[in-house]
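>>> this is the structure alone, sequence omitted:
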């Protein structure tokens, strides 16, 4: 089975072109292929499949085999894949996900190669029951949770998948994300678990974030988490509704919550790493 390894801000996945290949047991394959010692090694598996509702469909599986609704870094890579390999060669691409159809603008260089991609991530969801999170009011901006003797205040947002964002004074570069993220991910307030973002405010238009992703652990970047982080910053009056830079372990994304249409737009890179064959059977 042919595959392609790609990354967006260090968020690396194995991509399979299901226009040509067939994957019968994606959850099992994701567990095997994601293993960084006995498999290819990745943050998960992404299937690029035909769609009756959009230009193509993206299905994403975590290393534990669970299927996620959406991944902002992965969808940029899918758009680059289908554009650069002439499967869908147009500057506006519609990709179906479990979180709905997302629209991507391809930004090319002088050689007509996709360099950065802007994703219309849609409107952030702030209603507690739709995120979902167990809370008394919406939007959820003051969810108090504790772990290892420390108290944190979370703002909860869904970008098609649940996120809980906390702004901390500790230097996030040194913060023990695994110790706290692994606890909060499975907190009873989150019926479907949650992705956990720990954030430093460098300025109103410049944030620094690390993320603990449900079903995966800490990753170098999370596109939906970056969008949720900026949404949380806007909801709390920290950031304006304009372009905000977010520094991640794997690079930088530019996020804007546009108040004209209420949508969040994410711009960032996507890169090919290598192609290969996996003996799948």
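Sure, I can see it. This one's a predicted model, so the numbers in the text were calculated from it and none came from an experiment.
>>> hey, let's count contacts and neighbours off CA atoms from now on
OK.
>>> helix/strand/coil for residue 29?
Recorded secondary structure, residue 29: helix (DSSP: H, G, I helix; E, B strand; the rest coil).
>>> for residue 86, grab the count of nearby residues.
Residues near residue 86, counting by other CA atoms under 10 Å, number 10.
>>> put this beside the first:
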């Protein structure tokens, strides 16, 4: 079975296309395994759709599903254009809604749409946290230094609130640094698109940043966010790594 390996801003994905929907949780566990499989943070399946360019299924490496993944949305748009021959402007369906994408060489910008909700801030462990759903739920804490990132705290909050957990450091009005603990991966990842979007949106609401920012995740690879007409746009480079025939025997 042929798979395509993609890399986007610290996250890697295995992508392929199929004719119909199915439960591919076990397949995700197999191909995302970094020792016995191809190795990835997630599996993306591109499916035909009568109203949009395509629909996707997204699986985390543990086989669980997620409504949205920002970096995966950019990777699958690149795949749809360069591998499947689709247009440079795309509209595709996810569980979080319709995503619009535009490809320019190896840079892909996606319109993540409107923030689903924000909740009232709360205190935990002498830190202020706020929940924001940017496609999936995220808890955000603004800190003075990202060295404050504490994995035990992240694990506790992730289970208690069933949300991803982010620490954000405001560098200036135009740049933010972010570290994210992701559910489904159950560890800190090198980047998280929806996590960065949640951090950007809350920082913008608090007037800590302008409506266009550069964000630097743990991968150190810069990506760009902007807020326009109530929507969040996310742009960055995507890398098509290789294709492989996986042997299941």
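Yep, that arrived. Fair warning: this is a prediction, and the values are worked out from it, not measured in the lab.
>>> with residue 102 of the first structure as the reference, measure out to the residue opposite residue 24 of the second structure in the first structure once aligned.
Using TM-score structural alignment, the partner of residue 24 of the second structure in the first structure is residue 26. Between residue 26 of the first structure and residue 102 of the first structure the computed distance is 22 Å (CA to CA, to the nearest Å).
>>> for residue 95 of the first structure, same thing?
5 Å.
>>> settle it for me: which of those two has more neighbours?
residue 95 (22 against 19).
>>> wait, what's in contact with the corresponding residue of the second structure for that one?
In the second structure, residue 95 of the first structure lines up with residue 92, judged by TM-score structural alignment. Neighbouring residues of residue 92 of the second structure by CA atoms under 8 Å, 6 or more residues apart in numbering: 52, 53, 54, 55, 56, 98, 99, 100.
>>> which of those residues fall in strands?
54, 55, 56, 98, 99, 100 (DSSP state E).
>>> show me which pair in the residues you listed is furthest apart.
Farthest-apart pair in these is 56 and 100; separation 13.0 Å (CA to CA).
>>> what about the two, which has more around it?
Neighbour totals were compared for residue 56 of the second structure and residue 100, and residue 56 leads with 22 against 19 (other CA under 10 Å).
>>> report the spatially nearest residue to that one, omitting neighbours in sequence.
residue 46 (4.7 Å; CA to CA, 6 or more residues apart in numbering).
>>> kindly report the same for residue 61 of the first structure.
residue 67 (4.3 Å).
>>> check the gap between that neighbour and residue 22 of the first structure for me.
17 Å.
>>> out of those two, which sits in the more crowded spot?
Per other CA under 10 Å, whichever of residue 67 of the first structure and residue 22 has more neighbours is residue 67, with 19 against 13.
>>> can you find the partner of the more buried one in the second structure?
That one, residue 67 of the first structure, aligns with residue 65 by TM-score structural alignment.
>>> is it true that that match touches residue 58?
Yes. When contacts are counted by CA atoms under 8 Å, residue 65 of the second structure is listed as touching residue 58 (5.9 Å).
>>> could you pull out the helices in the second structure for me?
25-32, 70-82, 151-161, 193-205 (DSSP state H).
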